[in-house]
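**Q** sequence? don't have it. structure:
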């Protein structure tokens, strides 16, 4: 049962990889000169071929050839060939990650980084081949056996292979994750995140080599073919990688289909902030109220969401004279006292400051108290929002901070105490 599951997972992963790589190459017509794309195609081809050689059924099919009249063709090195193809594939993945970095994002420049990757992969390729040949390993069915002290050489081979695969996958995951953080929301960023997630699953795939080492040290042989424990993570890793690589092709369609749902979700997330502003500044609500989120119109939810954004911004403008000038320093002081500043990103802090400014202004507006320091001193607008989607994402962060942040609650409390001391 385990071998059947491994066969199914590996052959399916092989088919997905090869067909997906071919489909991406066809869809990239006109852009194939891009080095990153060439590395993607090479990685997909090597990985697909490597996956075709690792299932138990493949080992069983060629076991007779390995000891028969066709042994001179080298069928006994099936494990080595499959491993080397996967080694080269992850080397190409690391080159993909380096090629999409900015010139100043790689030590010595992108070209120097790519040359290092080629040298590292070539060195690991040669050393692993030498180690495998020196081990005198032989194939018996799905097993790879090394006799006597030579099994330690085979253990060294597996160790070298494992270190290289983990290192290359870690490089790929870290660099693609860094690239995703620099990009605006969209299919490309989602694709990079999927590929970075695939590297995490890939580490579970490689972890199967630990069992091989244990088997070699105890019995002198290890299962050269893929096992079900490692074949399933391999399939998941391949699916995530391919989905990420092709995200620009299918991401746009998915985004269009999901846009109404995301608009309804954001609309509800903005509800507490909008309600608080409307209660204090009723004039912000645009009339007549002709659009409802629940209407079955193609763009009804999006139109209602955009209107809500306009109303929130109008409310903020109306409240500018009431914003306490000490709001940013109060938030910073609260973060320092609780240790939260070490764990929050700059934009998260900025969203909290903006939410705290709104909360403080609402308190002051209800008390009818303006601050002579001027409205701009304590007001932090959204930073660098260049599109409606970015504006929605920013205001959702502000609305979340408005309702859940302890820093906002602390600012609200301090404003109330100060207003209570103001002579009536």
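**A** Right, received. Where do you want to start? Please read all numbers here as calculations on a predicted model, not as lab measurements.
**Q** please count neighbours and contacts with C-alpha atoms only from this point.
**A** OK.
**Q** residue 58: how many residues sit nearby?
**A** Neighbourhood size, residue 58 [other CA atoms under 10 Å]: 17.
**Q** ditto for residue 183
**A** Counted with other CA under 10 Å, residue 183 comes out at 12.
**Q** that one against residue 191, yeah?
**A** No: counting by CA atoms under 8 Å, residue 183 does not reach residue 191; the two are 11.1 Å apart.
**Q** just give me the neighbour total for the residue lying closest to residue 27 once chain neighbours are set aside.
**A** Spatial nearest neighbour of residue 27, excluding adjacent residues (CA to CA, 6 or more residues apart in numbering): residue 249 at 7.9 Å. For residue 249, the neighbour count with other CA under 10 Å is 16.
**Q** mind checking the SS state of residue 249?
**A** Here residue 249 is helix, with the state taken from DSSP: H, G, I helix; E, B strand; the rest coil.
**Q** I'd like the distance from it to residue 255, if you could.
**A** Per CA to CA, to the nearest Å, residue 249 is found 11 Å from residue 255.
**Q** name the nearest residue to residue 328, ignoring sequence neighbours.
**A** In space, residue 328 is closest to residue 353, 5.8 Å off (CA to CA, 6+ apart).
**Q** another one to put next to it:
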């Protein structure tokens, strides 16, 4: 029951991956290397559908032959993918032809041994007697040999190209494919052991059921590895979007406080919900615009006291500067709220240096927002005032 569940899961996973890759290929079909890779994924998925759990309507010998042809064919297609990719980049791929030639030769030899076994031995391929059916034994050993040759070749190729790949997700995908190949090699060694030992009248020391583990790991990691360059960048984009949204949320109390005091600093175009980077840029621009509006209200005495307090608490560098800015901004916004407009232009405080990129500015403002939130809450909730301003603008009113 457990092995059947794993088989159905692998089939579903392989089908999804095949359809995902086919969609990309149909958009740009003139890519022979990627077509070879897709054929390998499809062939491996079809191989997993062969077995007594699904294709019970086929004779066991037909199931055996079809499944093993599909498996070796899938690995042959992956090797062709590598060599086509190499030739497309101007590299000489002839040095690797022997890998493909050996795999093809072993596949042909396996089919010949299978045909002889069916004619002469008429074995039950669900319960092979390796001790008395030498052609069936040869069939399985040739299959294991082809599997081992393919896995070594693909692992070496994937490992070699992962070291020089210039794209992070391509490098990760090739490394994952390498690991998948070694899990499959574990299965090949296990399978060969359970073929040779019974033929020598030796009882294997462990159950054959454990082979489902390296098979499942090899298939899942292999399919994930060959498709990782396609879906990996989308995952990175989603992670970056999440980071932008989280940073915008952290800056929101600070931004809302400035917008409540100076509603006109809000830019007219509302960022779309999907464009988190644009939203974060807006937050940063509007906060610094708000800071320029309160520049004449920044009190040097507040800055000095905030510096001394932060220094006593062990704050240094940007963290100390952020603490001072938070105290200055909070004091200035409070005075703005209470209509205290006494100017300190004679002692204007310059804006702190935060770098010339979005990441540096956001990091500094997040520190400021953290310290800003530790000050007493203003008498009027700034976010409520922003919401009232938005409602008035939507109704055509004036602020």
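**A** Arrived safely. This one's a predicted model, so the numbers in the text were calculated from it and none came from an experiment.
**Q** what's the TM-score for these two chains?
**A** The TM-score (TM-score structural alignment, normalised by the length of structure 2) is 0.55; 258 aligned residues with a CA RMSD of 3.9 Å.
**Q** aligned counterpart of the residue nearest to residue 27 of structure 1 in structure 2, please.
**A** With TM-score structural alignment as the criterion, residue 249 of structure 1 lines up with residue 230 in structure 2.
**Q** please apply the same query to residue 363 of structure 1.
**A** Here residue 363 of structure 1 stays unmatched in structure 2, going by TM-score structural alignment.
**Q** isn't residue 363 of structure 1 up against residue 413?
**A** No: taking CA under 8 Å as the definition, residue 363 of structure 1 is not a contact partner of residue 413, at 9.5 Å.
**Q** these two: which is more packed in?
**A** Ranked by neighbour count (other CA under 10 Å), residue 363 of structure 1 and residue 413 place residue 363 first, with 20 against 15.
**Q** so which elements touch the helix or strand residue 129 of structure 1 falls within?
**A** According to DSSP states H and E, residue 129 of structure 1 maps onto helix 110-134. Packing partners of helix 110-134 of structure 1 (3 or more CA pairs under 8 Å, 6 or more residues apart in numbering; DSSP states H and E): helix 78-99, helix 150-182.
**Q** returning to what we had before: identify the residues contacting the residue nearest to residue 328 of structure 1.
**A** With contacts defined as CA atoms under 8 Å, 6 or more residues apart in numbering, the neighbours of residue 353 of structure 1 are 327-328, 331, 380, 408.
**Q** keep only those of those residues that are in strands.
**A** Counting by DSSP state E, no part of these is found in strands.
**Q** and the two most separated of the residues you listed?
**A** By the measure CA to CA, 380 and 408 form the most distant pair in the contacts of residue 353 of structure 1, at 13.8 Å.
**Q** neighbour count for these two, which is higher?
**A** Higher neighbour count among residue 380 of structure 1 and residue 408: residue 408, with 26 against 18, using other CA under 10 Å.
**Q** excluding its backbone neighbours, what's nearest the more buried one?
**A** Nearest to residue 408 of structure 1 is residue 356, by CA to CA, 6+ apart, at 4.6 Å.
**Q** what is the neighbour count of the one you found?
**A** 32.
**Q** one more: residue 133 of structure 2?
**A** Look at residue 133 of structure 2: counted by other CA under 10 Å, it has 16 neighbours.
**Q** ok, the closest residue to it other than its chain neighbours - contacts?
**A** Residue nearest to residue 133 of structure 2 in three dimensions, not counting chain neighbours: residue 121, with 6.4 Å by CA to CA, 6+ apart. The contact partners of residue 121 of structure 2, by CA under 8 Å, 6+ apart, come to 133, 135-136.
**Q** and which of those residues is nearest residue 244 of structure 2?
**A** Ranked by distance to residue 244 of structure 2 (CA to CA), those are led by residue 136 at 60.5 Å.
**Q** ok, the nearest residue to the closest one once chain neighbours are set aside - contacts?
**A** Nearest residue to residue 136 of structure 2 in three dimensions, chain neighbours excluded: residue 117, at 5.5 Å (CA to CA, 6+ apart). The contact partners of residue 117 of structure 2, taken as CA under 8 Å, 6+ apart, are 123, 133-136.
**Q** again, but for residue 95 of structure 2
**A** For residue 95 of structure 2, no contacting residues are found, by CA under 8 Å, 6+ apart.
**Q** now do it against residue 83 of structure 2, distance only.
**A** 10 Å.
**Q** check residue 214 of structure 2 too.
**A** 27 Å.
**Q** also residue 56 of structure 2?
**A** Taking CA to CA as the measure, residue 56 of structure 2 and residue 83 of structure 2 are separated by 37 Å.
**Q** so the two - more neighbours on which side?
**A** Legend: neighbour count by other CA under 10 Å for residue 56 of structure 2 and residue 83, higher for residue 83 (22 against 11).
**Q** run a quick neighbour tally on residue 254 of structure 1.
**A** Counted with other CA under 10 Å, residue 254 of structure 1 comes out at 12.
**Q** can you show me the strands along the stretch 251-399 of structure 2?
**A** Remark: no strands are assigned in the stretch 251-399 of structure 2 by DSSP state E, counting those that start in this stretch.
**Q** got the residue ranges for the helices in structure 2?
**A** Secondary structure of structure 2 (DSSP state H): helices at 2-27, 32-49, 60-88, 97-120, 134-162, 168-199, 212-261, 276-293, 300-312, 317-337, 358-372, 382-394.
**Q** contact partners for the equivalent of residue 81 of structure 1 over in structure 2?
**A** Matched by TM-score structural alignment, residue 81 of structure 1 corresponds to residue 66 in structure 2. Residue 66 of structure 2 makes contacts with 47, 50, as judged by CA under 8 Å, 6+ apart.
**Q** one more time with 10 Å, if that's ok
**A** Neighbour list for residue 66 of structure 2: 46-47, 50-51, 60 [criterion: CA atoms under 10 Å, 6 or more residues apart in numbering].
**Q** likewise for residue 250 of structure 2?
**A** Per CA under 10 Å, 6+ apart, neighbours of residue 250 of structure 2: 244, 362, 365-367, 369-370.
**Q** quick revisit: quick one, what contacts the residue nearest to residue 27 of structure 1?
**A** Contacts of residue 249 of structure 1 by CA under 10 Å, 6+ apart are 24, 27-28, 187-188, 243.
**Q** do residue 150 of structure 2 as well
**A** Contacts of residue 150 of structure 2 were listed using CA under 10 Å, 6+ apart, and they are 72, 74-76, 78-79, 99-100, 102-103, 144, 156, 181, 185.
**Q** may I see the residues you listed arranged in JSON lines, with neighbour count as well?
**A** Shown next, in JSON lines, are the contacts of residue 150 of structure 2 (neighbours: other CA atoms under 10 Å):
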{"residue": "72", "neighbour count": "24"}
{"residue": "74", "neighbour count": "25"}
{"residue": "75", "neighbour count": "26"}
{"residue": "76", "neighbour count": "25"}
{"residue": "78", "neighbour count": "23"}
{"residue": "79", "neighbour count": "26"}
{"residue": "99", "neighbour count": "17"}
{"residue": "100", "neighbour count": "19"}
{"residue": "102", "neighbour count": "15"}
{"residue": "103", "neighbour count": "25"}
{"residue": "144", "neighbour count": "24"}
{"residue": "156", "neighbour count": "14"}
{"residue": "181", "neighbour count": "28"}
{"residue": "185", "neighbour count": "23"}
